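Novice: everything below, folded, please.
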Amino acid sequence: MKQAEDQRNSVAERGQVALIIAGPTCSGKSALALGVARKLGGTVINADSMQVYRDLRVLTARPTPEEEALVPHRLYGVLPAAEKGSVAWWRAQALAAMEEAWQAGRLPILCGGTGMYMRALTDGLAEIPDCGEAARTEARRLVAEEGPEALHARLADVDPDMASRLRPVDSQRVSRAWEVWRGTGRSLAWWQAQPGLPPAPCRFVAGD
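Specialist: Just a heads-up that it's a prediction; the model follows:
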């Protein structure tokens, strides 16, 4: 924690800034990010949880190879579809890409619509231990077989605090909450309340 605090102070002294371009799907985020990057000397950093997968370029409207060649683009198509990317993994990669941009005298431009990714940088991130493959498999199976509403009802019986924060139709978050409870024996809400990873060491400017 002391090292993280020293890093934040060092970056704050240097006045580091990062730009966030967020918004709904097909709202022109990528085109805007590219235009800003070309004008201001920026590096576009992907903050979309699907565009990190190299096999999903067409499905996710990922920037074309020609567009990616115009300015530096980071974290696009870096994982195979079979490999699961986590928020913690993306946060670490994004911080490294931001530092690379600053060192090169460029503006980091975080572009995407995955709110969890953005909040992991702006607000910090709870450190949750690995829940284990058995818990993950069970959560996915229950969602597939019973649906998210049924799994939400199960969650409400064992973890009412977390269940009250989630929409029953939100299959991803309901599944994650069940996975954490089964894998760690504690509520995701409990883990989120613990001291975790700090916000990124910079000032954010948002655009949408």
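Novice: contacts and neighbour counts: CA atoms only from here.
Specialist: Will do.
Novice: over to the residue sitting furthest away from the middle of the chain. Which of the three states is it?
Specialist: Largest separation from the mean C-alpha position in the chain: D157, at 28.8 Å (CA atoms, centre = their mean). Following DSSP: H, G, I helix; E, B strand; the rest coil, D157 is assigned to helix.
Novice: which residues does the nearest residue to A94 once chain neighbours are set aside contact?
Specialist: Of all residues not flanking A94 in the chain, I45 sits nearest, at 7.0 Å (CA to CA, 6 or more residues apart in numbering). By CA atoms under 8 Å, 6 or more residues apart in numbering, the contact set of I45 is 73-76, 94, 97-98, 108-111.
Novice: one more, please, to line up against the first structure:
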Amino acid sequence: MHGLLRALILAGPTCSGKSALALDLAQRLNGVVINADSMQVYQELRVLTARPNEQDEQRVPHRLYGVLPAAHKGSVAWWREQALAAMQQAWSAGRLPIVCGGTGMYMRALTDGLAQIPESAPDVQQAARALVAAEGAPAVHARLMAVDPQTAARLKPVDSQRVARAWEVWQ
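Specialist: Sure, this is the predicted structure:
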């Protein structure tokens, strides 16, 4: 590759054939399939997510499938760090990283990077989630609109996870 590191990204909707295509391409191109589906990182969700079966995983290397227990809270920042490491390992082994999945946020984090958002204290995180649980995401979104309209404008009022996180960061 003469110094140029390449990767292939396969993204698209659920049940569109991404995994089968990734497997086929990995076989033909000496690739490593790297998961970019937020649910497929969890060990216990094999059946619910159409994760590659053991035969597929033996045919070509697969990374970041079933690596977290369901009780562990994953994050896009964690996934990005792991995906970049898996890509580096593939390049070092002379293989093509094939990033495959339908989680757009993961793909954007990989290609565009992540904003530097400060970590919050656990009590602030808990308070933000409790507020959303008690009042609902739209009500907290309205509060956020009053104090940080720029951030609030980028969020859907019903997206409880992102609204809670934005409130927590603002706090």
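Novice: hmm, back to that, the residue nearest to A94 of structure 1 matches what in structure 2?
Specialist: Using TM-score structural alignment, the partner of I45 of structure 1 in structure 2 is I34.
Novice: past the helix or strand that contains that match, which element shows up next along the chain?
Specialist: According to DSSP states H and E, I34 of structure 2 maps onto strand 31-35. Remark: after strand 31-35 of structure 2, the chain's next helix or strand is helix 46-49, criterion DSSP H and E.
Novice: which residue numbers in structure 1 go with that following helix?
Specialist: Matched against structure 1 by TM-score structural alignment, helix 46-49 of structure 2 falls on residues 57-60.
Novice: direction-wise, compare the biggest helix by length in structure 1 with strand 42-46 and give the angle.
Specialist: Longest helix in structure 1, counting residues (DSSP state H): helix 87-103. Calculated by axes from the mean of the first three to the mean of the last three CA atoms, to 10 degrees, helix 87-103 of structure 1 forms an angle of 170 degrees with strand 42-46.
Novice: contacts for helix 87-103 of structure 1?
Specialist: Helix 87-103 of structure 1 is contacted by residues 16, 18, 42-43, 45, 74-75, 107-108, 116-117, 120-121, 125, 200 when judged by CA under 8 Å, 6+ apart.
Novice: how many residues are close by the equivalent of V76 of structure 2 over in structure 1?
Specialist: Under the alignment defined by TM-score structural alignment, V76 of structure 2 is paired with V87 of structure 1. Counted by other CA atoms under 10 Å, the residues lying close to V87 of structure 1 total 17.
Novice: for the most centrally placed residue in structure 2, what are its contacts?
Specialist: With distances taken as CA atoms, centre = their mean, Y106 lies nearest the centre of structure 2, 3.6 Å away. Residues near Y106 of structure 2 by CA under 8 Å, 6+ apart: 36-38, 76, 79-80.
Novice: over to V163 of structure 2?
Specialist: If you count contacts by CA under 8 Å, 6+ apart, then V163 of structure 2 has 132, 137, 140-141, 152, 155-157 around it.
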